[in-house]
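J.: Got a sequence here, can you model it:
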Amino acid sequence: AAAGAVNELAAQHSPLSHQNAPACTIVSSVIAAGILTVGWIGDSRAYWVPDDRAAPSARLTEDDSWAAQMVAAGLMSEADAYADERAHAITGWLGADAHELDPHTASFKPDGPGVVIVCTDGLWNYAEAAAELAAAVPPDAAVRPLHAAQVLVGHALDGGGHDNVTVAVLPFPGPAGGAGPS
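T.: Reported below is the predicted structural model:
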């Protein structure tokens, strides 16, 4: 549905719109029956941050990017790949000019309560590692998710943010213990 909506934007413009078609990345998270599911295309990310900060945080997604492909193929170290000027060139996106759509999904059953952070590179460029991002998340994020998202946007802007900064914070297990979808 998201791909169709982005493609429709291209159809509403001139016949040459395929040369500079509207495009975007996407990341989503759903909680149902105590299971956390994420889906994504591109370089927008999802992170797990447990309420017990002694437990490890984790990045839940893998980028569709040049750098990620180089690392996955064993051609470069992560540090070298991300230092390259091509690092953030995305290899997957939604849009009329996108290659065959191959959305990614993954499901998890966290050991305890926490929050899922879904964000664009406008945030994670300033807190890329899961531990770095977790350090920027307020301790009351699960009960004040909007405030936590605002704090994270502020973190990116204070770091010199120059890209779009989009952040959502989803408490887990969510309302009513995660019994229904969130």
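J.: make it CA atoms for all contacts and neighbour counts henceforth
T.: OK.
J.: quick one: the strands in the protein?
T.: Along the chain, counting by DSSP state E, strands occupy 23-24, 26-32, 35-41, 45-50, 58-59, 94-95, 104-108, 114-119, 167-172.
J.: surely Y82 meets A67?
T.: Yes. When contacts are counted by CA atoms under 8 Å, Y82 is listed as touching A67 (5.8 Å).
J.: quick one: common contacting residues for those two?
T.: Common neighbours of Y82 and A67, counting by CA atoms under 8 Å, 6 or more residues apart in numbering, are H88.
J.: Looking at those two, which is more packed in?
T.: Using other CA atoms under 10 Å as the criterion, Y82 and A67 rank with A67 on top: 27 against 17.
J.: what's near enough to touch the closest residue to H147 other than its chain neighbours?
T.: In this structure, H147 finds its nearest non-sequential neighbour in A141, 7.3 Å apart by CA to CA, 6 or more residues apart in numbering. The contact partners of A141, taken as CA under 8 Å, 6+ apart, are 115, 147-148, 169, 171.
J.: One more, please, to line up against the first structure:
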Amino acid sequence: MTETSPPAPAPTPGARLTCPSCGAEVTDAERFCEACGAPLSPTTEAVAPGGAGAESPVELSGRVGATAVGAAPAPPAPAAGPPCTSCGGVVDADGYCTTCGTKAPSPRDHYVEQPATWVAAVCDRGIRHHKNEDATAVAADPEPGSRAVLVVCDGVSTSTDSDVAALAGARTARDVLVAARASGLGVAASRAAALAQSLGVASAQANEAVIANTAPESDNAASCTFAAAVLEGDLVVFGTVGDSRVYWLPDAGAGDPLQLSVDDSMAQVRIEMGVDRVEAENGPQAHAITKWLGRDSTDVVPRTGSIALGVPGWLMVCSDGLWNYCSSAADLQALVATTQAETGADPLPLARALVVWANAQGGRDNISVALARHA
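T.: Next up is the predicted model:
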């Protein structure tokens, strides 16, 4: 049984609430700060100027820590946001245009990450969903081709608070895998086994993070998929739960592209029964997953595997918002090659262009693309 902290007391009715990251005023119903985009889990009662402070929660890359404070200064005024995208009017502190009433886009709707020149990720709401329940979390050493961690979690849209839970899960898994360096293991098989074990730990801890971001009284618990890959030189070790995927896409003519992961989905069940891939992935309940992370999950052990890379190409981890439109590894390799011819080999413009392409195909789901370049 996991021991959890008791819930924070409810704010006093009428009390002013602030974002723990930037001090902007928020409401107790908001999950993300409209001023800076930080997750609001939890929001905190504002400390009166000059009042004595104890320890207050502070969001650091998705983890709640504690910092000692003394006399708390008055919270800074929120920076002026961009004008309304509909009419150019002023967007108020509540995130709505004071002229036409349109809600401003949330920073959570679209964000990018590029921890090193050779690794990047783009996460986008898509066109049809009203919020982004995908999440990416990536890390990399500075030297190209040295070590990278790519994580994608796709929140299940039919469950509650999956956007918050997926982000917490992805960041937790990334941190576990960043720390999991198989030092002293010079044999590739030993390194692969150690990293596969770390992927199991990462999935389990990501599951705990998802649960921690699920309201205890929720009868529709937050849930998400899990896909992660670690690149160390020529070695890739990967693990998945659900139907987010890991692909190896060599440069055109350099080798055969591969879908490394195997989905936990009804479509995969039908494929294993002999149904044609295209038919299975477009049939009834094709995207119903058979494993996931969340409080109501019975199995969060990832399917793992490894591969040695001998040629240049792209390691990709993505959600079904991309592969919905380009499922086979051969088709995805061709798409990446065509897109790279226009964007160049920088992973961030390439990932952005792939997201734009998926939206142009209909954007019916959230889209996540994480890339690492192997030269």
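J.: From E62 of the first structure, how far out is the residue nearest to H147 of the first structure?
T.: 24 Å (CA to CA, to the nearest Å).
J.: The counterpart of A135 of the first structure in the second structure - how many residues pack around it?
T.: By TM-score structural alignment, A135 of the first structure lines up with A334 in the second structure. Residues near A334 of the second structure, counting by other CA under 10 Å, number 16.
J.: Now for A334 of the second structure: which residues touch it?
T.: Contacts of A334 of the second structure (CA under 8 Å, 6+ apart): A252.
J.: picking that back up, out of the strands of the first structure, the one nearest A131 of the first structure is which?
T.: With CA to CA, the closest approach to A131 of the first structure among the strands of the first structure belongs to strand 58-59: 7.6 Å.
J.: That closest one aligns to what range in the second structure?
T.: Using TM-score structural alignment, the partner range for strand 58-59 of the first structure is residues 258-259.
J.: List of residues touching the matching stretch?
T.: By CA under 8 Å, 6+ apart, the residues outside stretch 258-259 of the second structure that reach it are 245-249, 328-330.
J.: what's the average distance of it to the first structure?
T.: With mean CA distance after the TM-score superposition for the first structure, stretch 258-259 of the second structure departs from the first structure by a mean of 1.0 Å once superposed.
J.: could I get the strands of the first structure as a markdown table with distance to A72 of the first structure and mean neighbour count?
T.: Below are those laid out as a markdown table (distance: least, CA to CA, whole Å; neighbours: other CA atoms under 10 Å):
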| stretch | distance to A72 of the first structure | mean neighbour count |
| --- | --- | --- |
| strand 23-24 | 23 | 16 |
| strand 26-32 | 20 | 19 |
| strand 35-41 | 17 | 20 |
| strand 45-50 | 17 | 26 |
| strand 58-59 | 16 | 17 |
| strand 94-95 | 22 | 24 |
| strand 104-108 | 16 | 14 |
| strand 114-119 | 22 | 26 |
| strand 167-172 | 27 | 24 |
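J.: So for L157 of the first structure, which of these sits nearest?
T.: strand 167-172 (12.4 Å).
J.: To what extent does the closest one diverge from the second structure after superposition?
T.: Mean deviation for strand 167-172 of the first structure: 0.9 Å (mean CA distance after the TM-score superposition for the first structure).
J.: Relative to the whole chain's centre, how far out is the helix ranked longest in the first structure?
T.: Counting by DSSP state H, the longest helix found in the first structure is helix 145-158. Counting by CA atoms, centre = their mean, to the nearest Å, helix 145-158 of the first structure is centred 15 Å from the centre of its parent chain.
J.: do stretch 23-43 of the first structure as well
T.: 8 Å.
J.: before we move on, what about stretch 154-167 of the first structure?
T.: What separates the centre of stretch 154-167 of the first structure from the centre of its chain is 14 Å, taken as CA atoms, centre = their mean.
J.: Just the buried positions in that stretch, please.
T.: Of all the residues in stretch 154-167 of the first structure, those buried under the rule 16 or more other CA atoms under 10 Å are 154-157, 161, 165-167.
J.: Return the member of the residues you listed nearest to R86 of the first structure.
T.: Nearest to R86 of the first structure among these, counting by CA to CA, is G161 at 19.3 Å.
J.: Buried ones in stretch 136-150 of the first structure, by neighbour count?
T.: Those would be 136-139, 141-142, 145, 147-149, for stretch 136-150 of the first structure by 16+ other CA under 10 Å.
J.: Using TSV, please lay out these together with distance to G95 of the first structure.
T.: Formatted as TSV, those follow (distance: CA to CA, whole Å):
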residue	distance to G95 of the first structure
A136	32
V137	32
P138	35
P139	37
A141	33
A142	33
P145	30
H147	32
A148	30
A149	27
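J.: Closest one of those residues to T37 of the first structure?
T.: Using CA to CA, these come closest to T37 of the first structure at A142, 17.5 Å.
J.: what's the most centrally placed residue in the first structure in contact with, if anything?
T.: The residue lying closest to the centre of the first structure (CA atoms, centre = their mean) is R45, at 1.8 Å. R45 of the first structure makes contact with 27, 59-63, 118-121, 124, according to CA under 8 Å, 6+ apart.
J.: Kindly reformat the residues you listed as CSV containing distance to L36 of the first structure.
T.: Output for those, formatted as CSV (distance: CA to CA, whole Å):
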residue, distance to L36 of the first structure
V27, 13
R59, 13
L60, 10
T61, 13
E62, 16
D63, 19
V118, 12
C119, 16
T120, 19
D121, 21
W124, 21
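J.: out of those residues, who's nearest A5 of the first structure?
T.: Out of those, the member with the shortest distance to A5 of the first structure (by CA to CA) is V27, at 15.3 Å.
J.: nearest spatial neighbour of that closest one, skipping sequence neighbours?
T.: W40 (4.2 Å).
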